[in-house]
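Visitor: dropping the sequence and predicted coords here.
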Amino acid sequence: MKFEPHLPQLPSIGELLEHPRVKGVVERINRSTVAQRAAGFLDELRTTVVERAGKFEIPPVGHLADRLVRRLLGEPTNGGPIINATGVVVGQRDFTPPLADVAVHAMMQQAGEYHQRGNQLRQAAEHELCQLTGAESVLALNNFDAALAVALATATANRESLLAGGVETGATGIDWRGVSARNGVVLRSAVERGTLTTQLNAGAPLAALLRAHDAEPWLSSADAAQQATAAGAQFIDVAPLAGLVNPQAHGLAAVDTIRDRLAAGADLVIVDGAGLLGGPSCGLLFGRRTLIAAAAGHPLARLAALDALQAAALHATSQLYRDDEQGVIFTIPVWQLLSAPTANLQQRAVRLASLIAAAPGVASAEPLAHDSAWLQLGQAALSGPDWAIAIRPRDGAHAKLSASLAAAARPIIAAEHDDAVMFQLRSVFPRWDQHLVTEVERATA
């Protein structure tokens, strides 16, 4: 009698078709067509499981849904999706965090049909964000640089302003010299408290006190607001990565929320939607109604208007916070990563290290507990507990391994440290765990 090995349970066709990643494709194509392709996809997966019994883990249904969608719509071209194994969840200049499934679905609904230009959705998103932050008014533009430029051009009125923080691009990731020169702003800077006090008491009256992200450790929101008021200036808080939830609630370093900054006295808060908000990359201005109205009337604001797809994603993301602010750790990818318990990261690191170490071309794969930068903006970074896998190939060519992983069909961007390639799991979704193993096996074969 022939005994079949015990095989792990695969999801059903129905489970795949009902997953949010696949649902949007079903609406655009045809349910029976997608069901046929899903059946073939599961048959191939079942064959792989049988052939590699005991050596192949069934990925989570979300990962399988993503693979099915790629098969239906085609593989991404160069510059497409990547796997971020750097540990940095928000703040990377070279790539943007993924959106929530409902935001992706909202964009697909807009993109798949004729649609209006986006003013209604933009206004709806701005209204939601007003309610969530307590701002008098909100303006959404299509990129952060435009939001910063419009704010400076309208709030400073060609008068001197003082920047608390580094003026060099590397310090904060912002080209302060360029943006001030283009908008007629005379900008002085102070990189520590003593210099700030001296600058506030010297020279012509200031139009605005701007605080960059790297100044937050030595200048609180309340203190900055008090100093600005005493100098008769506006307080503009330039906080690209601020959001609606404080990471401190999940055991990481504190980052004041947009509501906290406004409540402390900021006249204007400038944010990138792709930061801790977890929405699309865009520029958001929160603050006093008069300042927002002036910004909205600037010619650049009309040129940099939010498009319909961005508006759809921003509105869908803001609704997640409105409906269940505590539940965003399950629905918004950035918060799924940041809220992952360290114990879970450890379990994954230990399990993956043993699988990777079994590859013939790998000399060692060691799970390591360490602090990694989960937020990065220029030279300013916030670090927190993480687990990593240090991979050393048998040929000793760790740089070659790193380059091979980065050149894969689904690139894996990893760090290099002490002659090893480092997979830092804080920024890696569990659905990609098996893919990490497979790609290391391929790259070291």
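Guide: Alright, I've got the coordinates.
Visitor: switch to C-alpha atoms for all contacts and neighbour counts from now on
Guide: OK.
Visitor: what's the spacing between Ala295 and Leu148?
Guide: Ala295 sits 10 Å away from Leu148, going by CA to CA, to the nearest Å.
Visitor: can you check Arg21 too?
Guide: On the measure of CA to CA, Arg21 and Leu148 end up 34 Å apart.
Visitor: so between these two, which is more surrounded?
Guide: Leu148 (26 against 22; other CA atoms under 10 Å).
Visitor: quick one: residues contacting the residue nearest to the more buried one when sequence neighbours are not counted.
Guide: Closest residue in space to Leu148, ignoring its immediate chain neighbours: Ile270 at 6.7 Å, by CA to CA, 6 or more residues apart in numbering. Counting by CA atoms under 8 Å, 6 or more residues apart in numbering, Ile270 touches 144, 147-148, 236-240, 283-286.
Visitor: are we agreed that Leu139 is in a strand?
Guide: Yes: according to DSSP: H, G, I helix; E, B strand; the rest coil, Leu139 belongs to a strand.
Visitor: okay, pairing it with this:
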Amino acid sequence: MLVCNVIFYSWGEYLVVGIMFLSIFVNWQGSLMIERGNRKGGLFLAFFVSITLLFFYKYANFILENLGNIFGLFGLQFDTRIKGLALPLGISFYTFQTLSYTIDVYRGQIKANKSFVNFAAYVSLFPHLVAGPIVRYVDIDKELEERHVNKTKFMIGLERLILGLAKKMIIANTCAAVADEVFSSSPEYMTSGAAWIGIIAYSLQIYFDFSAYSDMAIGLAKMLGFNFLENFNYPYIANSIKDFWRRWHISLSTWFRDYLYIPLGGNRTSSSMMYRNLFIVFFATGLWHGASWNFIIWGLMHGMFLVAERLFLEKALNKLWKPIGHIYTLLVVIIGWVFFRAEDLPYALNFLEKMFFLSADSPNIVYDLSHFINKQTVIVGLLGFLFSFPVFPYFQNKFKEVSNRNLINVPYYIGLVSLLYLVMMYLSVDTYNPFIYFRF
């Protein structure tokens, strides 16, 4: 399995695989040092090397660029980019996985794995390596030593893989075409309606794109005998930002909760310290997603609304008609996605002005609402809206109940195979459209 993982990763990353194995080896050694009694030394070694690698490859150019802007105010100029520095695929994910393992060993929650092969296979496991979810060692440690693959598990995994592929190819990629077209244009050349269509399309794209990858990872892992935890739980039905983060990218939000928020004091401190902790966590959440002020603002914005909910907003929402809380949550999330999608901060602010009718339209409008209204976008948009709610599991379970009662599973599996065939047709004609979270 380890050899296959290395071949898979090296196929696109070549020698950068050495960066991943350096991180793996240091954390493996650090955990062994901890168990031998050198607790602080082992933790420091793993933390220092892991964070240094992450910051160098992901944030060095961002730091240099901002330093260059500051020094530029005083007439000092220097090269603000390290030439040839590329972000290794999956570094944010495998860094957090290795660190969670070492920290858990330090806390005494798990025993250090003496086998480098087993530990390296866990970190580099190809289903989750490049875009998550963040799989903790404690969740699959027993399966590294002994796991069972049978026809039922394999079929469940294959079913999940097909459904994930369908979400990506049919819904996410169609929404991506609309979002990319809108965000490739200056806001002055679109109407407010087109701006809303663009950001709603992106909201559907990022959910169905990332949840599709998580579905595929969970399905592939199941086919190999591993049981990954769920990473999404219908986040767009949330009725508060707190509820949203219980449902969105669960593996990341729980990682920050367990390894940053709680160690900072969590809810056990004074109110002011608790609010500080929330801002630190969501500053880190934004920064984790990318070296850009847009991501930092996106994270701090979510932190700000979480603090507001704890102060007064949640109590106020609980007294109102429930759909109002849902509308408020969607509005905050959609505004946040503008910062997430925009190339830079000025574009994000101009786009928000256009959304809320605060800027005038150019005489030469390129995109209006009618430009995006066609049969495909309407159907896919409705599918995206429908499957953002937990309707599919309901009908899936009802169908399986009827099928099992009558011993007829054939129609359901014919539907799955037909769906796979449709996905293959999309793959054969679609242009290259990678998963969004590859860039993180």
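Guide: Great, that's in hand. Predicted model, so just to flag it, every value in this text is computed and none were measured.
Visitor: let me see the TM-score of these two.
Guide: The TM-score (TM-score structural alignment, normalised by the length of structure 2) is 0.21; 158 aligned residues with a CA RMSD of 7.3 Å.
Visitor: got the buried residues for whatever helix or strand Tyr122 of structure 2 lives in?
Guide: Assigned by DSSP states H and E, Tyr122 of structure 2 belongs to helix 116-123. By neighbour count on 16 or more other CA atoms under 10 Å, the buried set for helix 116-123 of structure 2 is 118-123.
Visitor: other residues contacting the helix or strand following that helix?
Guide: The helix or strand immediately downstream of helix 116-123 of structure 2 is helix 126-129, counting by DSSP H and E. Helix 126-129 of structure 2 is contacted from outside by 5, 8-9, 90, 93-94, 123, 134-135, 214, 216-218, 220-221, using CA under 8 Å, 6+ apart.
Visitor: mind checking which of these are in helices?
Guide: Secondary structure from DSSP state H places 5, 8-9, 93-94, 123, 214, 216-218, 220-221 of the contacts of helix 126-129 of structure 2 in helices.
Visitor: quick one: which of those residues is nearest to Arg247 of structure 2?
Guide: Nearest to Arg247 of structure 2 among these: Ser214, at 13.2 Å, using CA to CA.
Visitor: helices and strands around the host helix or strand of Ser211 of structure 2, which ones?
Guide: Element membership of Ser211 of structure 2, judged by DSSP H and E, is helix 192-224. When contacts are defined as 3 or more CA pairs under 8 Å, 6 or more residues apart in numbering; DSSP states H and E, helix 192-224 of structure 2 packs onto helix 126-129, helix 151-166, helix 173-183, helix 322-341, helix 345-355, helix 375-387.
Visitor: of the ones you listed, flag the one that's most buried.
Guide: Sort these by mean neighbour count, taking mean count of other CA atoms under 10 Å, and helix 126-129 sits at the top with a mean of 23.
Visitor: just checking, next helix/strand downstream of that one?
Guide: helix 137-145.
Visitor: may I see the buried residues of that following helix?
Guide: Going by neighbour count (16+ other CA under 10 Å), the buried part of helix 137-145 of structure 2 is 137, 140-141.
Visitor: would you list those in JSON lines and tack on distance to Tyr106 of structure 2?
Guide: Shown next, in JSON lines, are the buried residues of helix 137-145 of structure 2 (distance: CA to CA, whole Å):
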{"residue": "Tyr137", "distance to Tyr106 of structure 2": "13"}
{"residue": "Ile140", "distance to Tyr106 of structure 2": "18"}
{"residue": "Asp141", "distance to Tyr106 of structure 2": "16"}
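Visitor: what is the nearest of these to Leu383 of structure 2?
Guide: Once CA to CA is applied, the member of the buried residues of helix 137-145 of structure 2 that ends up nearest Leu383 of structure 2 is Ile140, at 34.1 Å.
Visitor: from Phe25 of structure 2, how far out is the closest one?
Guide: Using CA to CA, Ile140 of structure 2 is found at 19 Å from Phe25 of structure 2.
Visitor: next: Ala201 of structure 2.
Guide: On the measure of CA to CA, Ala201 of structure 2 and Phe25 of structure 2 end up 42 Å apart.
Visitor: for stretch 21-39 of structure 1, list every residue counted as buried.
Guide: Using 16+ other CA under 10 Å as the test for burial, stretch 21-39 of structure 1 gives 21-26, 34-35, 37-38.
Visitor: measure it end to end?
Guide: With CA to CA as the measure, stretch 21-39 of structure 1 spans 17 Å from end to end.
Visitor: and after the lengthiest helix in structure 1, which helix or strand comes next?
Guide: If you go by DSSP H, structure 1 has its longest helix at helix 31-51. From helix 31-51 of structure 1 onward toward the C-terminus, using DSSP H and E, the following helix or strand is helix 61-73.
Visitor: buried residues in the next helix or strand after that next one, which are they?
Guide: Next in sequence after helix 61-73 of structure 1, counting helices and strands by DSSP H and E, comes strand 83-85. By 16+ other CA under 10 Å, the buried positions in strand 83-85 of structure 1 come out as 83-85.
Visitor: need those residues in CSV with distance to Asn344 of structure 1, can you?
Guide: Listed next are the buried residues of strand 83-85 of structure 1 as CSV, based on distance: CA to CA, whole Å:
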residue, distance to Asn344 of structure 1
Ile83, 19
Asn84, 18
Ala85, 16
